[in-house]
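Engineer: Make a model of this:
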Amino acid sequence: MKLIEEELKRSFLFFWEAANRKLNSPGYGLVVDNSAKPQMASIASVGFGLSALPIGVERQYITYDQGLQAARETLKTLLRIPHFEGFLIHYVYLDTGKPKSGVEYSTIDTAILLNGVITVDQYFSDPEIHECFQRLYLRVNWSAFVFEKDGRSLFRMAYNPVKGGAYRQKSDSPWIWQWDMMAEQLSLYFLAAGSDQISAETAQALYQGFSRNRGSFGGYDYVYSPGNSLFVYQFSHAWLDFHRFVDATGFDWAENTKIATYGNREWCIQHKDQYPIFSENIWGVTSCLTPAGYRGQGVAPNDSLTHPNGHSDGVVAPCAPAGSLPYAPEIVIPALEQLAAQYPKSFGQYGFTDAIALTEKGLWISPDYIGIDKGITLLMLDNYLHQTTWKLYMAHPMIQKALNKLGFQEKK
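Structural biologist: Modelled structure (predicted):
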């Protein structure tokens, strides 16, 4: 457990030290997206960074007053970040808060950000923070990103008015894709359901609107995401404690994540001859840095036309097992311990680096850290040990309202 506690502390320090902490800076509180590009922040990193603050206070890494000030000033910054119908732009410059040219207004990244805002609102119970929460949350026009397709109510993924910009190299429409499949967007339905703008009927239609395809690999059967990268079973779960609830149909998202985690490990074990980094205790296929840059990777079952049996660049991302710690500690703890023992240089200033690989040139260890990967590591390690984020987020009145509107029930 010493390794888990040390990784927890170092992951927190990433969010404290890789953030803009210059008071009176227009970018105060923004958090680096990729440590290799320290000038650029992502709003998803900020969402994880906000959720890190109560953890830091509770673990005495920072004082209560430090956490309170950081939360207040970060929320003030967020009110100045460009948005479209309340959905924030994906990437901004760390020092100024100005948007990166051509990037999209993202639903999932806004959801992760709002999850962090909700967490600090519940923890600090501060009038100034609550006012900022209200302004950030109430300005979101959920209906603007909802549409009907083939009889289903769906959320759009993103909006980009810049032709030729991100995700619009070939499209004439400013609307970018839709959440029509099981992926990392579950918390989006709770955020919308908590709003008085959205009726219970609409909230339930949106939640039921995405496809739930079942598949299996190595004897592990579960509802899988088309690309089957492990992070999709973790991101919303960092805030939503699905251990306690099932949905109106009785479906158990926590159990689904556990099975997906075992399936991910089994895929790695069965492909250890193809990818020499993999072994019984060294596994984890997710989106992460690779020797070729940041890449999406996933296991089978998989709907990819080019990689129907799954695909890896032969890298292991420590955040992959770490993000599943509360769901499968019996296989995650040995994995993290083996990584630290076998590849000690993968454990650096901010804990585990983003990824490692065995290549033709030898051992490759990413020198860089990714904000969302450190974020899922931090929140899930703490949820396993202390449940800080789960307790705060699930207690927020808006989330309580969403649970009721969506028909989620406490497990018996």
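
Engineer: From here on, just use CA atoms for contacts and neighbour counts.
Structural biologist: OK.

Engineer: wait, doesn't residue 320 sit right on residue 235?
Structural biologist: No: with contact defined as Cα atoms under 8 Å, residue 320 and residue 235 do not form a contacting pair (10.9 Å).

Engineer: who has more neighbours, the two?
Structural biologist: A side-by-side neighbour count of residue 320 and residue 235, using other Cα atoms under 10 Å, places residue 320 first with 28 against 24.

Engineer: Find the helix or strand that the more buried one is a member of.
Structural biologist: helix 319-322 (DSSP states H and E).

Engineer: who's in contact with that helix?
Structural biologist: 230-231, 261, 283-286, 332, 335-336, 354, 373-374, 376-377, 380-381 (Cα atoms under 8 Å, 6 or more residues apart in numbering).

Engineer: out of those, which are inside helices?
Structural biologist: Judged by DSSP state H, those include 261, 332, 335, 336, 373, 374, 376, 377, 380, 381 as members of helices.

Engineer: this one as well, want them side by side:
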Amino acid sequence: MKYLSWVAVIAILFAFSCTQNKQQEDNTGVLDRISDDSLMTLVQYRTFQYFWEGAEPNSGLARERYHVDGNYPENDQNVVTSGGAGFGVMAILVGIERGFITREQGLERLEKIVTFLENAETFHGVWPHWWDGETGKVKPFSDKDDGADLVETSFMLQGLLTVRQYFREGSEREKALAERIDKLWRAVEFDWHTKGGEDVLYWHWSPNFGWAMNFPVTGYNECMIMYVLAAASPTHGVSPDAYHKGWNRGGAIKNDSSHQAFGHHLALRHNGAEQYGGPLFWAHYSYLALDPRGLKDKYADYWQHNTNHTLINRAWCVENPIGYKGYGPESWGLTASYSVKFYAGHAPGENSDLGVISPTAALSSFPYTPEYSMQAMRHWYENLGDKVFGKYGFYDAFSETDNWFPQRYLAIDQGPIVVMIENHRTGLLWDLFMSSPEIQDGLRKLGLESPHLK
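Structural biologist: The predicted structure is shown next:
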């Protein structure tokens, strides 16, 4: 893999500090802008630092959130997140390949993370949504969500499997880390989450409340990776029926062939968002490691589906039927993020578009819409500047309508930016994850096609 030297990184950062988001004139009077390639690297570098410099020190994992002003919810500063940290371990690999850190530094941090995971609370091998980073004890996500979270665990596992593949043929120390990750992967009891053999996976289980949350996971939303991993598990795999009857609802997941929005067809019915496809993280979280290029089954072509989902989301913002300030071809992207009233699942639609742009939506869509994503990134960087861009990259969300520009970050939104820009540039995380023999076996079990299958 090719990557920038530390000299190149310093040059980019120097350019940023000199321009402070303003265009500069050279001695001919022509405006000289940072190149697209350098801008992508700068955004990756700054965002990567959320998971590097900003990590919780004891565990090495990503903090759930970081507020520049220090105004956190009570007892929240040491909370770490399994899903967002899974995105973060992939960001560390990007950091190594891009020369932001050395391979040795990355290995050392990943060893710390794996040590924490080996000793933190788990439930049938499944991790909770949140831990206390200092103790490894569960921090309940909600009243009854104090145990296993199979979706967030799947987000962590896709990251760990990319790390395993990255180091599996390295030094003895690197091979040892890969073997430790393999033990964590094999310990996850996906079959436990069928609740005794049902043809569906359940999201939560609690040691105190059992299956009380009662959340069978059906599609379509962000959870496809969970079913791929469940089929691929070499120790606790589930039947393909869970995928076909549960996730795909016995075929009912398929949209009518005439279903379109803004001229783009959605092959799958999105849960509660059939018309416009819902928040854009549904096109990101499962596909940070699972390569959607050429990924097909009898339900959808997932590359085309995710691309159309992205184009619909952008088209809504361009048409801007509600008339929010700042929306347009250069500023688009609706997804779950911080909102003017704390947090919301922003999406196209009169009831779900609240006038809040979430930069992760467009930036994590680089593989699907590279020109449109670059257009948005350059506009925010050059024209909004430090209103939206800080020490860890673009802030989580903003609203020009409400003149709302909070300096806050969320791990689960920052991680996809680093990873998906890299997948657009080199395919790094996709190639690593898809090289896993178990993943290839799992895709075959489910009837999925991929160019990665040998």
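
Engineer: Kindly name the residues of the second structure that line up with the helix holding residue 320 of the first structure.
Structural biologist: Here helix 319-322 of the first structure aligns to the second structure at residues 360-363, judged by TM-score structural alignment.

Engineer: Average separation of that stretch from the aligned part of the first structure, please.
Structural biologist: The superposed stretch 360-363 of the second structure is, by mean Cα distance after the TM-score superposition for the first structure, a mean 0.5 Å from where its aligned residues fall in the first structure.

Engineer: Break down the stretch 151-300 of the first structure into its helices, ranges please.
Structural biologist: Taking DSSP state H, counting those that start in this stretch, the helices of the stretch 151-300 of the first structure run over residues 186-193, 200-209, 253-270.

Engineer: Make CSV from the ones you listed and add mean neighbour count and distance to residue 39 of the first structure to it.
Structural biologist: Shown next, in CSV, are those (neighbours: other Cα atoms under 10 Å; distance: least, Cα to Cα, whole Å):
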stretch, mean neighbour count, distance to residue 39 of the first structure
helix 186-193, 23, 28
helix 200-209, 19, 37
helix 253-270, 22, 34
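
Engineer: now the lengthiest strand in the first structure, how far from the centre of its chain.
Structural biologist: Of all segments of type strand in the first structure, defined using DSSP state E, the longest is strand 152-159. Relative to its parent chain, strand 152-159 of the first structure has a centroid offset of 18 Å by Cα atoms, centre = their mean, to the nearest Å.

Engineer: related to what we said a few turns ago, spell out which two among the ones in helices among the contacts of helix 319-322 of the first structure are the most distant pair, please.
Structural biologist: Longest distance between any two of those is 18.2 Å, between 261 and 374; criterion Cα to Cα.

Engineer: coming back round to it: please point out which parts of the match of helix 319-322 of the first structure sit buried.
Structural biologist: Neighbour-count burial for stretch 360-363 of the second structure flags 360, 361, 362, 363 (criterion: 16 or more other Cα atoms under 10 Å).

Engineer: next one: that stretch to chain centre, how far?
Structural biologist: Here stretch 360-363 of the second structure is found 10 Å from its chain centre; the criterion is Cα atoms, centre = their mean.

Engineer: Ok, stretch 256-264 of the first structure next?
Structural biologist: On Cα atoms, centre = their mean, the centre of stretch 256-264 of the first structure falls 17 Å from that of its chain.
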